[in-house]
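# Task: produce atomic coordinates for the following.
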Amino acid sequence: MSDPLMCQEQTAIAQTFNEERFQEWEDRLKHERARAKVDEQKQIIVAADIAQAVVFADEAPFLFRLQKVMGRTSRGSSRSRSRGGDNGSTSDGSSDSEAESYSVSSSQDGMLDEAPDPVRKDLQGFCPYLHELPAAFTTFWHQLHGAALLVEQRVQLEETSREGTARGLCLQLALFRQVVSGTAGLPFPQAANSCPTLISSYFEWASELAVQAGQPRRGRALLQLGAPIRTMALSRALFRPDETRAGKEAQSTLSAKYASKLRDLHMKYGLEEKEWQIVDTDHQNWVAVHSLCDSNFAGGNLENVTSGITERNHKSYAERWGYEYTMHTQTPLAEQEPQFGKLQIAIDVLSSEKPPDWFLWLDCDALVTNRSISVESLLRTYQLSEKDFVVAEEVSGINSGVFLVRGGAERRGLRFLEEAMQSDWRFVWDQTMLLRQMAQESDLFGATMCSDFAEDFRWAPHFGLVPQHAMNLYGEGSALQWGASAWKPGDFILHLAGCPLTESECHGTFEETDSKGPCWQEPACMLCVEEKAEKAGAELSGRDKALDESAKQEALQAHLRWLEESRAKLQEKLKAHTEQELAEKDPPMEDGPPDITPVYI
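Below you'll find the predicted structure:
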């Protein structure tokens, strides 16, 4: 006769075991369903997104063909080759016949042979080093570029009117959204790293369509967002040891054309400067000013001996207006470059229990050169009091060396920074992360555009973009090189971006600017300085008086020579740093794409 107590214990154990197995089975079932759903979404997301974006009544056959391209094969025209270069040359400077005979590794010969001729030619020309990467990259690009060419065919059919071009733009942006969001098969950073020339050409194509569709501001913003990718393509060609001279020249030509388009759009649609509306009374806002000078970082503008000058300058400005000031000497993100630390510092300050009304960031190489301009003057002059994030635009996008974030109870500026901090768009440090988040919140890729073709793109209303004159002017050399605005005495902030302070030329400029002291920053002294300059026959650069062409060219050539020397030194540092970093990393998994960590110049 069995023991009743033992029977109860065994029953309880069995019940517990069954409950655990059931929970395990249920969790596994949920996992399998989720994975199946993801796989299904990967197969149809491009077609589904285009179906939502396009308002045509007869799209079913086209969508079916596009889905077929993304799933199995590719079709398309070779028109996109004209975007890569002239005279029948591919992006690496080779001719069509040379591109056709380009050899790839044996593991991928079959993949290229199976691709339609236009796709194969473009990939061999635009992406000549795909064979060095895992097969997943080649498969991704065959499918993506085949779909892109198919979309391009459809766009050509629609380019008979501005409205037709706008509908074609909807198609192109619908596909592009999937690439940028990483839902087309690869995370966007890996796609961009594997073939930056082709990715940047997609941005350029979308920009051209936007301009033709009567949306030039959208076209300009698309070019700005793609500018770091174009720079990456040029950098790869210039610093790759086995790159041909023709390849380097071809990439330089492509970058020059890209920059020319940016300058043209900036001249027509860039922001206009405004006359300062000076607020003379004491500050009405609680403003926290922060900067970071991390002398432990090897490389870039934070490796300098000017932190004392920076701190003295910033502190003097903050005391003038009663603002708080904090100089950070170590980045809060020990494993990352200090440029990323600025966003974390801002997040930490704005997430405190009582955040300031405004957070002002000043890079270590930025000096306040006119203390009579307060944050309140900036807010009033450009009507920014209701904006959450304020930054200066430039020809190629934005520069985050100086920015403002609104605090307060609503914390919308904080949420924006937190979202940007999660971005994997780290091509040009934090400013690309910020610009990508701005683009997403402003619907740059047109998820809602197709319902109203008449409206051109506008940055979301909680963003405040201002001209460089307002808060972020460059030194003369960098301004000439980048086609940007140059600082002159009397302007608010001088930012020596692109001019490493370890170099004597830049360090001297920094010390000279600071040595003027408070006098340099007051209107009466400024009048005296300008009068002396005129008597000496010197011409001040900037908005009012441009250097004559010969002087411009001489200054530019001198700056370019210095840049070449600086690049060589920096390249050695980056090479050593990259080799050490790669040695410490684990090898990538064979069944998936590697985690590529690019080096940018």
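
# contacts, neighbours, all on C-alpha from now
Noted.

# Just give me how far stretch 201-212 sits from the chain centre.
Its chain's average C-alpha position is 17 Å from that of stretch 201-212, according to C-alpha atoms, centre = their mean, to the nearest Å.

# which other residues reach that stretch?
Outside stretch 201-212, the residues within contact range by C-alpha atoms under 8 Å, 6 or more residues apart in numbering are 83-84, 162, 165-166, 168-169, 172-173, 176, 216-220, 222-223, 225-226, 258.

# Now show me the structure for the sequence below, then we'll compare the two:
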Amino acid sequence: MVYGKSNTNFERALKTHESHSKQWGNGFEVLRQDLATGFWNKPTYILHVLTQELMKAPRERAEWLMWVDADSIIINPDISPELFLPPADLSQIHFVGTRDENGLNTGIFYLRVSTWSISFLIETLAMPLYEPDAGLGRSADQDAMSLVLHKEIGGPSNQGYRDAMVLIPRLWINTYEREEDGYEGKRGDMLVHFPGLEETRRKHMGDWLDVVESRPGVWRCALEETEYWNVTREYWREFRAAYELWKEVEALQDTEDISDATWQAATDLKKILETEADDIVKIGQLRSKLSSTFQFEGVNS
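Coordinates of the predicted model:
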């Protein structure tokens, strides 16, 4: 999304994304004029692109869209953007994003091409009208997305959106350049993002672009030289195991086969999967706790 006053660094950054997309056989779209007011351009444009994709025959559609803000730069194009997506069997997931110390960050995220995503974006765009007292902050679109994602009612199935959202470890896809601490990532990471830098963003981006354009090997390396092939596979294995265990317990919710303690352990696990799935250690701990309780009751029933 680049429009308004010319910004050379944004254009240079977009070239890294365009090249990255071509390298991996993906499409690439840029919004270059206003469709709405201010921050609402982002969800409006994504809704437009999603609608265009869904109008295609199923075999011709993209499966996912990846949004990237213009103040981000691909520094290791040998990492596929698809590497971080959920396996095909986890089809209940429609939103893959990240959070930071302020909550959800929508600078970089994935949306499945689906009617779920259409519904999510429509509710996001409608929030200022149907919930005028929601208290949306400066980044109103981001706040609205977060509020909609955490709803437990509404949506395509009238069960809200939380169970279709996954927050993965932020450093995988949304690694920041910090004002005081510099880059929080390492060689081999896919990109660098510059949120919140304001007046110093131009200099930070310029310095990074100079390196990426003139000495790409400083940050670029093959996937097998990074940890990502292993950690992403392990992450989704753990997530799948936790999700399947939760669904197994949920199926018994209205029976007398589970205790209050087991149901509480299951509820705790579900909450983590929906709101803190970037903490794989916590997921593992809560899954083990629920599994132990559930198996104990099964043995003694």
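
# got the residue ranges for the helices in the stretch 201-301 of structure 2?
Ranges of helices in the stretch 201-301 of structure 2, per DSSP state H, counting those that start in this stretch, are 201-214, 228-250, 260-275, 280-300.

# Show me what the first one is in contact with.
Residues outside helix 201-214 of structure 2 that contact it (C-alpha under 8 Å, 6+ apart) are 9, 12-13, 71, 73, 75, 177, 194, 218-219.

# out of these, which are buried?
Buried residues within those, defined by neighbour count using 16 or more other C-alpha atoms under 10 Å: 9, 12-13, 71, 73, 75, 177, 194, 219.

# Just these: which are in strands?
Counting by DSSP state E, these place 73, 177 in strands.

# And stretch 49-63 of structure 2, what's buried?
50-51, 53-54.

# next one: stretch 45-65 of structure 1
The neighbour-count check on stretch 45-65 of structure 1 (16+ other C-alpha under 10 Å) flags 45-47, 49-51, 53-54, 63, 65 as buried.

# what span of structure 2 lines up against it?
Alignment of stretch 45-65 of structure 1 against structure 2: no match, by TM-score structural alignment.

# Quick check: chain neighbours aside, which residue is closest to the aligned residue in structure 2 for residue 374 of structure 1?
Residue 374 of structure 1 maps onto residue 80 in structure 2, with residues paired by TM-score structural alignment. Leaving aside its chain neighbours, residue 80 of structure 2 sits nearest to residue 24 (6.6 Å; criterion: C-alpha to C-alpha, 6 or more residues apart in numbering).

# tally of neighbours for that neighbour?
As a burial measure, residue 24 of structure 2 scores 14 neighbours (other C-alpha atoms under 10 Å).

# ditto for residue 15 of structure 1
Counted with other C-alpha under 10 Å, residue 15 of structure 1 comes out at 12.

# Ok, residue 22 of structure 1 next?
Count around residue 22 of structure 1 with other C-alpha under 10 Å applied: 12.

# what packs against the helix or strand hosting it?
Element membership for residue 22 of structure 1, per DSSP states H and E: helix 4-53. On a contact count with 3 or more C-alpha pairs under 8 Å, 6 or more residues apart in numbering; DSSP states H and E, helix 4-53 of structure 1 meets helix 60-71, helix 162-181.

# In structure 2, which residues correspond to the last one?
What it means is helix 162-181 of structure 1. Going by TM-score structural alignment: helix 162-181 of structure 1 matches no residues.

# Tell me the residue in structure 2 aligned with residue 4 of structure 1.
Checking with TM-score structural alignment, residue 4 of structure 1 has no match.

# So residue 4 of structure 1 versus residue 18 of structure 1, what's the distance?
Distance, residue 4 of structure 1 to residue 18 of structure 1, using C-alpha to C-alpha, to the nearest Å: 21 Å.

# Which one's more surrounded, the two?
Counted by other C-alpha under 10 Å, residue 4 of structure 1 and residue 18 do not tie: residue 18 has more neighbours, with 12 against 9.

# got a list of what the more buried one touches?
Applying C-alpha under 8 Å, 6+ apart to residue 18 of structure 1 gives no contacts.

# Over to residue 383 of structure 1?
Applying C-alpha under 8 Å, 6+ apart, no residues qualify as near residue 383 of structure 1.

# what kind of secondary structure is it in?
coil (DSSP: H, G, I helix; E, B strand; the rest coil).

# Against residue 323 of structure 1, how distant is it?
Residue 383 of structure 1 sits 21 Å away from residue 323 of structure 1, going by C-alpha to C-alpha.

# helix or strand for the residue most central in space within structure 2, which one?
What sits nearest the mean C-alpha location of structure 2, by C-alpha atoms, centre = their mean, is residue 97, with 1.4 Å. Using DSSP H and E, residue 97 of structure 2 sits within strand 95-100.

# That strand packs against which elements?
strand 103-112, strand 165-167, helix 170-173.

# and among those, the most buried is which?
Ranked by mean neighbour count, those are led by strand 165-167 with a mean of 21 (mean count of other C-alpha atoms under 10 Å).

# Mean per-residue distance, it versus structure 1.
Average distance, strand 165-167 of structure 2 versus aligned residues of structure 1 after superposition (mean C-alpha distance after the TM-score superposition for structure 1): 1.0 Å.

# Onto which residues of structure 1 does that strand map?
Per TM-score structural alignment, the counterpart of strand 165-167 of structure 2 in structure 1 is residues 463-465.

# what does that stretch rub up against?
384, 387-393, 438.

# Now find how far off-centre that stretch is within its chain.
A distance of 16 Å separates the centroid of the chain from that of stretch 463-465 of structure 1, by C-alpha atoms, centre = their mean.

# what lines up against residue 231 of structure 2 once you look at structure 1?
Aligned by TM-score structural alignment, residue 231 of structure 2 pairs with nothing in structure 1.

# actually residue 269 of structure 2, not the one I typed
In structure 1, residue 269 of structure 2 lands on no residue (TM-score structural alignment).

# burial count for residue 269 of structure 2?
By other C-alpha under 10 Å, the residues close to residue 269 of structure 2 number 26.

# still on that earlier bit, can you check which of the helices of the stretch 201-301 of structure 2 gets nearest to residue 63 of structure 2?
helix 228-250 (18.2 Å; C-alpha to C-alpha).

# Would you mark the buried spots in that closest one?
The neighbour-count check on helix 228-250 of structure 2 (16+ other C-alpha under 10 Å) flags 228, 232, 235-236, 238-240, 242-243, 245-246, 249-250 as buried.

# Now flag whichever of those residues is closest to residue 286 of structure 2.
Among these, and counting by C-alpha to C-alpha, the member closest to residue 286 of structure 2 is residue 242, at 8.4 Å.
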